[in-house]
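> let me see the structure of the following:
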Amino acid sequence: MNWKYDFEGGERLVFENSFASTAIASSLAPMPLFHTSGLVLGLDDTIMVPLTNPYVPDDVRSIVQDIPGAEGIVLQRRIVELGPRRTEIERRTFRSMIGLQGTMAPEWTYDAYYQYGRSQVREERSGLLDLLNYQAALDPDRCANVQGCSVINPFGSEGFTIGDLKFLTAPNAVRRLHADQHIVSLAFAGPIEFLTDEAARVSFGTEYRFEGLEDEPDQLLNTRPVSGSLNFPGSSGSFGALDFYGDITLPLLSDLPGVEELTATGGVRLSEVSTVGTVVNWHVGGIWSPYGGLSFRASFQSGRRAPNIAELYSAGPSTFGFYTDLACLPT
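This next block holds a predicted model:
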C-alpha cells in the first residue's frame, strides 16, 4: 500500500508499505544412517548393533566375535520405514517507510525518510529419527530399561511395527529466525558553479542503519539428538552503521568538434560500522561523446563491504562428522 500527499508549497509526504509471504515444501529420500553422520551421538560415540541383538544373523555374529575388541556392528542403511524427510519453510517480510520530499532553493531538492523492515522465517523438519531411542531399540539390555521400547530387527525387510515407528520417530524440529532493520536517511541534490561554465550536479547525504537478528533453534535438539535435522547452534546480535556520502557530475566540454560531451563523475561513501570500524568506498569515471549517438564511458571504483546481519549472526548448520585428532590425545 502506497500513499502520497502533496502540500501547496511543493513538499510531498510519501508513505509506503509492503508485505510478502511465501511457503516452500520440499522432500528428500528417507533417513540415511552412516558411520560419519546419522549414527554419531558425540565424539567417538557411534551407534552400533550389539551382538546381543537376537536378529543378528548367526554367520555374521560368529565372524564378528572372532575379531579382537569388536563390540558390535556398524550398520549403514536408510530408515525407509519413517518415510521421506520433509522440510517446510515459511517466510514473511514486512516493510514500512515514511518520507518527506521537497525543494529548498531553485533546483535544490531534499529527501528525508525513515524505514522499518522485518523478516521472519519458520522452518520445520519432519521424518526424523530419535537416535537415543534407536540406540535403545537395538540393544536388549538398554531396551529393557526404557518405557515403550521393543527390540527391532534392523536387518530384515519386513519393516517395523506401528509401535516401533512411534517410539523411533522424533518430534518435528522447528527453527525460528527474525531480523529487524531501521534506516534514517537525509539527502540533498542540486547544481553548483564549479570550474566550468555549465553547473555541476552534486548530491550528498547521511544515513544511519541499525539491524538486529535472532536465530532460535529447536531447544529439544540440544537434549534429544536426532538424525536428519541440521544442527543450528542459534545466535543473536545487532550492529549500527553511520554513512556519509557525496557524488558529483561535472561537465567539462560540450558542443565542440569531436567533443559533443565530456563529463567527469566521482563519488565517495564513508561508513562507520560498529562491527568492523571505518569503511571507505569511492569511484571516478567519465563520459565522452564525439558526436550524437556515440559515447564512451569509463569508470574505476574501489570498495569494501562490511558483513551483513545474516553473515554475522545467522549460524550455519553443523553437518560434519566427529573425528579424533590423535595428536591431541594425552600421552
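> only C-alpha atoms from now on, for both contacts and neighbour counts.
Will do.
> would you map the helices across the stretch 51-200 of the chain?
With DSSP state H, counting those that start in this stretch, the ranges of helices along the stretch 51-200 of the chain come out as 58-65, 131-138, 140-143, 162-168.
> winner for burial among those helices?
For these, the largest average neighbour count (mean count of other CA atoms under 10 Å) is found in helix 131-138, namely a mean of 22.
> what packs against that one?
Using 3 or more CA pairs under 8 Å, 6 or more residues apart in numbering; DSSP states H and E as the contact criterion, the secondary-structure elements in contact with helix 131-138 are helix 140-143, helix 162-168, strand 226-227.
> would you turn the ones you listed into a markdown table with distance to residue 111?
Listed next are those as a markdown table, based on distance: least, CA to CA, whole Å:
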| stretch | distance to residue 111 |
| --- | --- |
| helix 140-143 | 70 |
| helix 162-168 | 60 |
| strand 226-227 | 53 |
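> just to revisit the earlier point, got the helices of the stretch 51-200 of the chain as CSV, with distance to residue 287 columns?
Rendered in CSV, the data for these read as follows (distance: least, CA to CA, whole Å):
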stretch, distance to residue 287
helix 58-65, 79
helix 131-138, 66
helix 140-143, 78
helix 162-168, 69
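> coming back round to it: which one of the helices and strands packed on helix 131-138 lies nearest to residue 213?
The minimum distance between residue 213 and the helices and strands packed on helix 131-138 falls on strand 226-227, with 26.1 Å, by CA to CA.
> can you name the next helix or strand after the closest one?
Counting by DSSP states H and E, the element after strand 226-227 in chain order, helix or strand, is strand 235-256.
> buried sites along the helix or strand just after that next one?
Read in the C-terminal direction, the helix or strand following strand 235-256 is strand 259-273, with elements assigned using DSSP H and E. Taking 16 or more other CA atoms under 10 Å as the basis for neighbour counts, the residues of strand 259-273 that come out buried are 260-273.
> strand 235-256 and strand 259-273, what's the angle between them?
Here the directions of strand 259-273 and strand 235-256 differ by 160 degrees (axes from the mean of the first three to the mean of the last three CA atoms, to 10 degrees).
> next up, for comparison:
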Amino acid sequence: MVTEKKLVELFRQMWVIRFFDEKVDEFFAKGMIHGTTHLCVGQEASAAGAIAVLEDRDKITSTHRGHGHCIAKGAEANRMMAELFGRVTGYCRGKGGSMHIADVEKGNLGANGIVGGGIPIAVGSALTSQMKQLGYVTLCFFGDGASNEGSFHEAMNMAAIWNLPVVFICENNQYGMSGSVKEMVKVANIADRATAYGIPGAVVDGNDIFAMMNVTHEAVERARRGEGPTLIEAKTYRWKGHSKSDAKKYRTREEEMDWRNNRDPIERMKRVLISEGIFSEQDAARIEAEARAEIEDAVKFAEESPMPPIEILEEDVYA
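Predicted coordinates for the structure are as follows:
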C-alpha cells in the first residue's frame, strides 16, 4: 500500500530527475561538463515507479542513461552534480562522470557505459542474495538496444534456470541511438522474449507511474518468494537525443510533441493526485519550485567543490 505521503514524494522526485537532467543538458551545451551524457527527460516514471516498491536492502543496476535510477534509489543531487563536474565531492570522486555513478551503500551497484553491461552484474547480485540467503531482490534496468546484446540472453537464461531473485526492466524508449525498435526487433514486444526462458513477461506503460509500481511490485514479490525472475518492458520515450551529439533526424517533430504534450509522466501523475484530492494545483506548483531549487543548490555545491588532487589519480585502478 503506497501512502499519500509517498505519492507526493514520488511526484517531487520525478521533478528532481527532470530538472537535474535539464540542468546537465544546459551545462554540457556551455562546455562546463565534459565527456558525454545521456538524458532521461520524459522517462521519469519508469525509474521512480519501479524503485518505489523496493526495500532499502534491495539493489539496482543502471545504464548509461541512469541519472533517474540513481536519484530514485536515494542518491543526493549535489553529489551527483559534483561527479558530473569532475569534483572530488562526487560519488566517484569526480572520476566516473555521467555514466558511472554508483552508491553501493544505498544499493545502487552502478550505472554502466557499456550497453547491456549491467545485466550480468544484476544476475551476479541476485545469485549472491540467493546463495547467502540475504533476501534482497535486484532490479536490472536496460534499454531496448541492450535487449539485442548477447549478455542479455545469457543472463536471462542463467537467472531463469536458477530461479534468481532479479527483475529485468527494459526501458523501451523507441530508439537505440538512431535505430527504431521496429527495425531492430522482430517481435511485437520485447517482453515476449520472456517465453523463451520460461519466465513471465509483462508490457507496461512506462509513462504511467502507477502502472509501473503495480507491475514491478508483483514481480519483486514473486522474486522474493523464490519464484524467479520477470521481464518487464516499460514503453516510454526520451525527449532529448540519444546523447549530446544527436541531431534527432530519424524522428519527426510531430512524434516528439505528441509524447511531450499527451504522455508527459509528471503531468499525468499531477492530474491524478489533484483529482484524488491528495494535493491542489498550488501544492503541485510549490513542489515543482522546491525541486527546481534543489537542483540549483546542487549546481552551486558542484561549482564550489574542489577538483580531485593529483595524488588520487592512480587510486581505484585495478587493472
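> please work out the TM-score for the two chains.
Their TM-score after superposition, calculated using TM-score structural alignment, normalised by the length of structure 2, is reported as 0.21; 111 aligned residues with a CA RMSD of 6.2 Å.
> picking up where we left off before, out of the helices and strands packed on helix 131-138 of structure 1, flag the one nearest residue 118 of structure 1.
Short answer: strand 226-227, nearest of these by CA to CA, at 31.1 Å.
> list the helices and strands that closest one packs on?
Contacting strand 226-227 of structure 1 under the criterion 3+ CA pairs under 8 Å, 6+ apart are the following elements: strand 129-130, helix 131-138.
> dump those to JSON lines, plus distance to residue 281 of structure 1.
Putting those into JSON lines (distance: least, CA to CA, whole Å) gives the following:
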{"stretch": "strand 129-130", "distance to residue 281 of structure 1": "50"}
{"stretch": "helix 131-138", "distance to residue 281 of structure 1": "51"}
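> of the helices of the stretch 51-200 of structure 1, which is nearest residue 244 of structure 1?
Using CA to CA as the measure, helix 131-138 is the one of the helices of the stretch 51-200 of structure 1 that comes nearest residue 244 of structure 1, at 54.0 Å.
> so which strand or helix has residue 139 of structure 2?
With DSSP H and E as the criterion, residue 139 of structure 2 is inside strand 138-143.
> before we move on, the earlier item: nearest to residue 249 of structure 1 among the helices and strands packed on strand 226-227 of structure 1 would be which one?
Nearest to residue 249 of structure 1, of all these, is strand 129-130, at 62.8 Å by CA to CA.
> other SSEs contacting that closest one?
The elements that strand 129-130 of structure 1 packs onto, with contact taken as 3+ CA pairs under 8 Å, 6+ apart, are strand 226-227.
> and residue 121 of structure 1, what does it touch?
Contacts here follow CA atoms under 8 Å, 6 or more residues apart in numbering; on that basis residue 121 of structure 1 touches 89-92, 176-178.
> make JSON lines from these and add distance to residue 143 of structure 1 and neighbour count to it.
As requested, the contacts of residue 121 of structure 1 are arranged in JSON lines below (distance: CA to CA, whole Å; neighbours: other CA atoms under 10 Å):
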{"residue": "89", "distance to residue 143 of structure 1": "36", "neighbour count": "17"}
{"residue": "90", "distance to residue 143 of structure 1": "38", "neighbour count": "15"}
{"residue": "91", "distance to residue 143 of structure 1": "41", "neighbour count": "16"}
{"residue": "92", "distance to residue 143 of structure 1": "44", "neighbour count": "15"}
{"residue": "176", "distance to residue 143 of structure 1": "34", "neighbour count": "17"}
{"residue": "177", "distance to residue 143 of structure 1": "37", "neighbour count": "19"}
{"residue": "178", "distance to residue 143 of structure 1": "41", "neighbour count": "19"}
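> how about those in TSV, adding distance to residue 168 of structure 1?
Written out in TSV, the entries for the contacts of residue 121 of structure 1 read as follows (distance: CA to CA, whole Å):
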residue	distance to residue 168 of structure 1
89	24
90	27
91	30
92	33
176	25
177	28
178	32
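> between the residues you listed, which is nearest residue 246 of structure 1?
Taking CA to CA as the measure, residue 246 of structure 1 lies nearest residue 178 of these, at 32.9 Å.
> show me what contacts the closest one?
Taking CA under 8 Å, 6+ apart, we find residue 178 of structure 1 in contact with 118-121, 213-215.
> quick check: nearest residue in space to it, chain neighbours excluded?
Closest residue in space to residue 178 of structure 1, ignoring its immediate chain neighbours: residue 120 at 4.3 Å, by CA to CA, 6 or more residues apart in numbering.
> for the one you found, give me its contacts.
Residues counted as contacts of residue 120 of structure 1 (CA under 8 Å, 6+ apart) are 91-93, 176-179.
> quick one, longest helix in structure 2?
Ranked by number of residues, the top helix in structure 2 under DSSP state H is helix 4-29.
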